[in-house]
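Trainee: quick one: sequence and predicted model below, then my questions.
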Amino acid sequence: MQIRRAATDITELYAPQFEQFGLELTGKGAVFTGEVANDRAHGRAWIMPLSPTCIVMEHFITPTHDMYLAEYTPEPYACVSEVSAPTLTCMPEAGITPANLKPLHGPWPNNAVCSFIQNNCGEELSPLFAGQLYHSRSVLFLPGYFDELEHRYPTEFVGIFEAFAEPWHEEATSAICHTLRRINEDRARTVGGHVYMQGIVETMVAELACSCAAHKQARQAAGTRVSITIAEEATAMIERALDKGRHVGINEVAERLYTSRSKLCATFKAQTGESLGAYIRRRRMERAQDLLADSALTIAQVAERLGYPQQAAFTQAYKQYTGTTPTTWRSQHI
């Protein structure tokens, strides 16, 4: 597998936006911070790059007047984020559709956790309104982050980038919430801060991958159980028809099981290794031999009990299947 290296300097995902407020970030160890208090906005931000393809960041920005924020996306990225209500409101204008939205009760009113993929590359304009707090605590991933994981752990992280735009199950959402709550600037600045942040982010991604894999297996198992049920119900229906002296065809079985003929045939073949049509013919002929073994029944009566309209039709079908006529078979086996 060839790893896709980051074509984008990850700072391009946030630096141009901060510059529009006059906010510049400067490095203090592994953490970069900045504050602003001017005629455009008040607030502060901090970021910690974890790798060339992943950063954690947090910002608190309050515009002093209504404005449009120009957001430029050089390449798609995935994100999990705790956001304030104004931040959430402006996402659609930036071409972002939040997924896995979960309201929180935190220090800021109407905060929520969400995930998303920003794949509208290019420039988007988002309206910001004076006096509203635009807060976000986030982890951002470029696609190359998951390429690296897939290279190190083949098959374990396939499709995880795309999962940020899809519904998650409760355990994955809980892992995201827990991780975001553990991201804070004070902890990032302490000894081992970078290793700590990297560890909780990798744990979060691992939990997401585990949840996706578990529920994929559950869906596959459920599908298998449904398929087995269809095959079992089809065979039971055929046996009941034979008991009643009726011939049941594939179309009738499909209709009574509320499925299509093609799905029924494919499922039956996959679960039994035998086509449904072959199964019906085989069981009908096996039942014919059971009846022929009863010398009290005439050939005509056997044909009738198997649902053949005429004895000649039964004789022809039996000879075609076994290579001998019903009369000959009976004479050889009774």
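Mentor: The structure has been received and is ready for your questions.

Trainee: from now on I want contacts and neighbour counts done on CA atoms only, so please keep to that.
Mentor: Will do.

Trainee: was I right to think Thr327 contacts Val302?
Mentor: No. Judged on Cα atoms under 8 Å, Thr327 makes no contact with Val302 at a distance of 11.2 Å.

Trainee: among the two, which residue is more densely surrounded?
Mentor: Val302 (22 against 12; other Cα atoms under 10 Å).

Trainee: quick one: residues contacting the more buried one.
Mentor: Val302 sits next to 288, 291-292 when contact means Cα atoms under 8 Å, 6 or more residues apart in numbering.

Trainee: neighbour-wise, which of those residues leads?
Mentor: That'd be Leu292 among the contacts of Val302, by other Cα under 10 Å, with 23 neighbours.

Trainee: how close does the nearest residue to that residue once chain neighbours are set aside sit to Ile117?
Mentor: Once flanking residues are discounted, Leu292 sits nearest to Arg330: 6.1 Å by Cα to Cα, 6 or more residues apart in numbering. From Arg330 over to Ile117 the distance is 72 Å, taken as Cα to Cα, to the nearest Å.

Trainee: another structure for you, compare them:
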Amino acid sequence: MIEDVAQPMQTFFVPQMEQLGLRELEARHGSLSTIDAEVGEGILWAFSLAEDCLYTYNKVQVQSDINFIEFPENSICLSYMSRDSVLQIPCGLIAKRRWSDKNLVSFRMDGTPMECRIVQGEQCCAHSLVMLPSFFDRMEGLTDVERQQLFDFLSAADRTDLPSEIAPLFAQLVPALSLRASGNLYCAAKVNEILAAVVDATFSKAEGEEPSLAEDALIAQEAKHIIDRRFAEKLTTTQIAHELFVGRTYLCEAFHREFAMGLGEYIRERRMEEAALLLANTRGTISQIAHAVGYAHASSFVDAFGRHFGVSPARYRKGEGRWEEK
């Protein structure tokens, strides 16, 4: 409930609740509310991790345009949000650039009221971590100079180098946690992971170091990991992009830069590798093997296998086209 959220942090979400007509629900951790069906559909969860640190998740779609005002205190906001949510941020707080379907942003709010507008049909979704200046003052293990560097790093309006590994961490912080007994512990642990990654990024930049992997390389590696584990599913590039909260075109370009091959090509290669092993080492039928490596129809599998190896699966099983080990 609202009273469970630290009072200094209530100004970051209670005005939204009131202006959008959100109805509060029972929750074990923080404040959980939903929008009235006549207005649209959506949910807002606010959970304070300290007197000066708040996590919020909101996902809202309205049936008609709505204007509202936010009343933020002087603070830093670190967010993982949809394009429509980014476009609500007033000019000057973040630099203009081409936004993806999902974006990592950070900016400083100076306490000035912010006029916002949700347009009918827009998909507004944001995971946000809001921190007052006192939160940085209390961070253990950092010197005063390092705390200031961290604050400045997150304040920059043109920040484009936030560590990409925090995106999937944000994505795991969902409203269902407000109902779980362990939800507060889980949320605190993920926020600490997010902060640790940001601290590392801050001081690698301050020391003039290049990050070990560029953001697109990290995304490509995550996509490869998904394929390696789940190539037997009906994976598509669009689905993988959605799971990684990036645009399909961006993902395909990043993957090609990292691995010098197309993402779809890699999916097919992994499936063919597994199919070859199954043909050589099991007695499964062609149809069974096709389904085992992600093909709904045996005919599609046979065509793909033939293009890849130059022989049919049946002939491959008999020994044709195999790499002869010596």
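Mentor: Received it, and whenever you're ready, just let me know what you need. All values reported here derive from a predicted model rather than from experimental measurement.

Trainee: what about Arg330 and Ile117 of the first structure, which has more around it?
Mentor: Ile117 (24 against 17).

Trainee: name the nearest residue to that one, sequence neighbours excluded.
Mentor: Nearest non-adjacent residue to Ile117 of the first structure (Cα to Cα, 6+ apart): Ala78, at 4.4 Å.

Trainee: likewise Gln7 of the second structure?
Mentor: Glu51 (7.4 Å).

Trainee: show me what that neighbour aligns to in the first structure.
Mentor: Aligning on TM-score structural alignment places Glu51 of the second structure opposite Pro52 in the first structure.

Trainee: I figured that match hits Asp9, correct?
Mentor: Yes. If you go by Cα under 8 Å, Pro52 of the first structure and Asp9 touch, sitting 7.2 Å apart.

Trainee: so for the two, which sits in the more crowded spot?
Mentor: Pro52 (17 against 11).

Trainee: relative to Arg137 of the first structure, how far out is the more buried one?
Mentor: From Pro52 of the first structure to Arg137 of the first structure the distance is 19 Å (Cα to Cα).

Trainee: got it, and Thr190 of the first structure?
Mentor: Thr190 of the first structure is 18 Å from Arg137 of the first structure, by Cα to Cα.

Trainee: between the two, which one's more packed in?
Mentor: Remark: of Thr190 of the first structure and Arg137, Arg137 carries more neighbours, 22 against 10, as counted by other Cα under 10 Å.

Trainee: how about that one: what's its closest non-neighbour residue?
Mentor: Using Cα to Cα, 6+ apart, the nearest residue to Arg137 of the first structure is Glu58, at 4.3 Å.

Trainee: contacting residues for the one you found?
Mentor: 45-47, 135-138.

Trainee: can you put these in JSON lines and add secondary structure?
Mentor: Putting the contacts of Glu58 of the first structure into JSON lines (DSSP: H, G, I helix; E, B strand; the rest coil) gives the following:
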{"residue": "Ala45", "secondary structure": "strand"}
{"residue": "Trp46", "secondary structure": "strand"}
{"residue": "Ile47", "secondary structure": "strand"}
{"residue": "His135", "secondary structure": "strand"}
{"residue": "Ser136", "secondary structure": "strand"}
{"residue": "Arg137", "secondary structure": "strand"}
{"residue": "Ser138", "secondary structure": "strand"}
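
Trainee: which of those residues sit farthest apart?
Mentor: Ile47 and His135 (13.4 Å; Cα to Cα).

Trainee: just the strands in the second structure please.
Mentor: 22-25, 31-35, 40-50, 53-62, 66-70, 74-82, 102-110, 114-118, 124-131 (DSSP state E).

Trainee: give me the helices and strands touching the shortest one, please.
Mentor: Where contact means 3 or more Cα pairs under 8 Å, 6 or more residues apart in numbering; DSSP states H and E, strand 22-25 of the second structure is packed against strand 31-35.

Trainee: average offset of the strand it packs on relative to the first structure?
Mentor: Here strand 31-35 of the second structure, set against the first structure after superposition, deviates by a mean of 1.3 Å using mean Cα distance after the TM-score superposition for the first structure.

Trainee: quick one on the thing from earlier: kindly reformat the contacts of Val302 of the first structure as TSV containing secondary structure and distance to Leu101 of the first structure.
Mentor: What follows is these, written out as TSV (DSSP: H, G, I helix; E, B strand; the rest coil; distance: Cα to Cα, whole Å):
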residue	secondary structure	distance to Leu101 of the first structure
Ala288	helix	63
Leu291	helix	65
Leu292	helix	68
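
Trainee: okay, these in CSV with distance to Thr64 of the first structure next?
Mentor: Below are the contacts of Val302 of the first structure laid out as CSV (distance: Cα to Cα, whole Å):
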residue, distance to Thr64 of the first structure
Ala288, 90
Leu291, 93
Leu292, 96
